[in-house]
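**Q** After the sequence you'll find the predicted model.
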Amino acid sequence: MKLSADLQAFEQRIGHRFNKSELLIRALTHGSASSSARPDNQRLEFLGDRVLGLVMAEALLEQDTQASEGQLAPRFNALVRKEACAEVAREIGLGEVLKLGRSEMMSGGRRKQALLGDAMEAVIAAVYRDAGLSAARAMILRLWGDRVAHVDTDARDAKTALQEWAQARGQQPPSYQELAREGPDHAPVFTVGVRLEDGRTAKAQANSKRQAEQAAAAALMAKLGKR
């Protein structure tokens, strides 16, 4: 199956030319655009998450041979979480080649963090199925680049970091409140506020409540000069 010009360009961006082009097409097919003839990328996403985890675990062990499990775990989480996958996806223009249904396209699906992160994992699995672990490892390490070497020694997620900051100063854990929910059911936008016991606040928006809470915590950490 000959790939379109935009998919051939995408192959160049990820540094892998597919022997089985149908794997790439499947990896880029969201459920909203799937059919009996074109399955979606969910099964590949499931596999890609595991391949990414293995590659990152090995990379972290090789990078720091003295680190304890307690030190490695937050670094690992920072490298494999959906936000990191979506960030890499944006850098390689993955959203431009996603196969989406009309409703997802109309609601900005090409920019959604969850869709981009899922598709990035699916692409990893597609490369793994096409050419094996060595090829998948090479692509992952190339695309993640300096993130592995420069991952924070204390790479906690924003909510955890904010809670520990508050507790270290004798404050109660931060409180989160859903301030608004807008948009259709298939593409909601949540606005969440976070407040510290000392009165400092921040808020943020995202396509899920969990992501909005993390973004609000990160915004407040930035105000505190900690992010």
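**A** Okay, I see it. Residues are numbered from 1 along each chain as shown.
**Q** When you work out contacts or count neighbours from here on, use the C-alpha atoms and nothing else.
**A** Fine.
**Q** which parts of the longest helix along the chain are buried?
**A** Determined from DSSP state H, the single longest helix within the chain is helix 42-63. Under the neighbour-count criterion of 16 or more other C-alpha atoms under 10 Å, helix 42-63 has 42, 44-45, 47-49, 51-53, 55-57, 59-60 buried.
**Q** With distance to Gly95 as extra columns, can I get those in CSV?
**A** Shown next, in CSV, are those (distance: C-alpha to C-alpha, whole Å):
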residue, distance to Gly95
Gln42, 16
Leu44, 17
Glu45, 15
Leu47, 20
Gly48, 17
Asp49, 18
Val51, 21
Leu52, 19
Gly53, 22
Val55, 24
Met56, 23
Ala57, 27
Ala59, 27
Leu60, 28
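**Q** residues contacting the most centrally placed residue in the chain?
**A** Computing the C-alpha centroid of the chain and ranking residues by C-alpha atoms, centre = their mean puts Lys82 first, at 2.4 Å. Applying C-alpha atoms under 8 Å, 6 or more residues apart in numbering to Lys82 gives the contacts Gln113, Ala114, Gly117, Asp118.
**Q** Now the last one: closest residue in space that isn't a chain neighbour?
**A** In other words, Asp118. Spatially, and ignoring its direct neighbours in sequence, Asp118 is nearest to Glu45 (5.8 Å; C-alpha to C-alpha, 6 or more residues apart in numbering).
**Q** Below is an additional structure, to be compared with the one above:
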Amino acid sequence: MADGDTLVAAVQRRPVSGAAGDPVGDLAARLPHRFARPDLLLHALTHRSAADPRKQMLDSNERLEFVGDRVLALLMAEWLAERFPAEREGDLGKRLAVLVAQDSLAKVAGTLGVAAALRVPPNEERSGVRRRASVLADAVEAILGALYLDGGLEPARALVRREWSTLLEASARPPVSPKTRLQEWTLGRGLGLPEYMLVSATGPSHSPVFVVRVLAAGQDAEGSGENKRAAEQAAAERLLAVLEA
């Protein structure tokens, strides 16, 4: 395995667009692993807008994200089963859904300094891609994928248990999403299931905005988000505020 100095030296030779200093090296120093293949970390931090094989640019982080998504789910399921031995599968699933959701991943990205380390071209820099929760969440999953491919489950497990500890302990009871809460509210009153409708999907492919309307109990509300699921959750939250007022 390469030591920390080797990794930092490797990433220092790769400039990061729009960032001062060496944010990639800083992020590398925060990880519980020193890469034998530093290129894996660089790939994990490369947004798809910066990857162009025709120009001999780095691969994007999408394939590593695919791996990291599965690694995170496995390690989180293992940890939850260990931490909450008396809970049933359904409650563990609720906890898992929140802990691997975009919001949780974006919070972890903030503590690791992922935004500054992302590799993006100048035009995307100006569009604010570094601040998008979906982009940050994808990068964290890609980092987990890189850790797994370079060192196996142990370094990925070490990062998960360190960075998700506060999030995992935040709720004594299994969390319930707005969509689930709204469904329970309507079914409990014999009103059937809420209906969700996509109102619009605008913006470029790398920065979309979805708007969804939900109808239930004779009321409706709209919510927006970076993907359809996030928009549905936002709409459910707004409608609950009306119904529970």
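**A** Structure received. Everything quoted here is computed from the prediction, not taken from an experiment.
**Q** tm score of chain vs chain?
**A** Overlay of the two chains. TM-score (TM-score structural alignment, normalised by the length of structure 1): 0.85; 225 aligned residues with a C-alpha RMSD of 2.6 Å.
**Q** Narrow the contacts of Lys82 of structure 1 to those in helices?
**A** Within the contacts of Lys82 of structure 1, residues falling in helices by DSSP H are Gln113, Ala114, Gly117, Asp118.
**Q** count of neighbours near the second one?
**A** Translated: Ala114 of structure 1. For Ala114 of structure 1, the tally of surrounding residues (other C-alpha atoms under 10 Å) stands at 18.
**Q** how much space is there between Glu58 of structure 1 and Asn41 of structure 1?
**A** 26 Å (C-alpha to C-alpha, to the nearest Å).
**Q** Same question for Gln211 of structure 1.
**A** To Asn41 of structure 1, Gln211 of structure 1 is 22 Å away according to C-alpha to C-alpha.
**Q** Name the residue in these two with the higher neighbour count.
**A** Neighbours were counted for Gln211 of structure 1 and for Asn41 using other C-alpha under 10 Å; Asn41 has more, 25 against 20.
**Q** Can you verify my assumption that the more buried one contacts Ser32?
**A** No: applying C-alpha atoms under 8 Å, one finds Asn41 of structure 1 not in contact with Ser32, separated by 10.6 Å.
**Q** OK, contacts around Gln171 of structure 1?
**A** Leu196, Glu197, Asp198.
**Q** which stretch of helix or strand covers the closest residue to the last one other than its chain neighbours?
**A** To tie it back to what came earlier, the one meant is Asp198 of structure 1. Nearest non-adjacent residue to Asp198 of structure 1, counting by C-alpha to C-alpha, 6+ apart: Gln171, 7.7 Å away. Using DSSP states H and E, Gln171 of structure 1 is not contained in any helix or strand.
**Q** Show the residue spans covered by the helices in structure 1.
**A** Going by DSSP H, structure 1 shows helices at 5-14, 21-27, 42-63, 69-80, 82-91, 102-106, 113-131, 133-144, 146-150, 158-168, 209-223.
**Q** most tightly surrounded among these?
**A** Across those, averaging neighbours per residue (mean count of other C-alpha atoms under 10 Å) puts helix 113-131 on top, at a mean of 24.
**Q** In structure 2, which residue range corresponds to that helix?
**A** On structure 2, the counterpart of helix 113-131 of structure 1 by TM-score structural alignment is residues 133-151.
**Q** Please compute how far that stretch lies from its chain's middle.
**A** 9 Å (C-alpha atoms, centre = their mean, to the nearest Å).
**Q** cool, stretch 226-234 of structure 2 as well?
**A** 14 Å.
**Q** Equivalent analysis for stretch 103-117 of structure 1, please.
**A** That offset, for stretch 103-117 of structure 1, works out to 13 Å (C-alpha atoms, centre = their mean).
**Q** Span of that stretch from start to end?
**A** Stretch 103-117 of structure 1 end-to-end distance (C-alpha to C-alpha) = 19 Å.
**Q** Centre of structure 2 to the edge, which residue is at the far end?
**A** Distance to centre of structure 2, C-alpha atoms, centre = their mean, peaks at Gly190 (35.5 Å).
**Q** Which position in structure 1 pairs with that one?
**A** Taking TM-score structural alignment, the alignment pairs Gly190 of structure 2 with Gly170 from structure 1.
**Q** What separation is there between its match and Ala202 of structure 1?
**A** 20 Å.
**Q** ok, now Val123 of structure 1?
**A** 35 Å.
**Q** do the same with Ala114 of structure 1
**A** To Ala202 of structure 1, Ala114 of structure 1 is 23 Å away according to C-alpha to C-alpha.
**Q** do the same with Arg43 of structure 1
**A** 37 Å.
**Q** Likewise for Phe10 of structure 1?
**A** Taken as C-alpha to C-alpha, the span from Phe10 of structure 1 to Ala202 of structure 1 is 38 Å.
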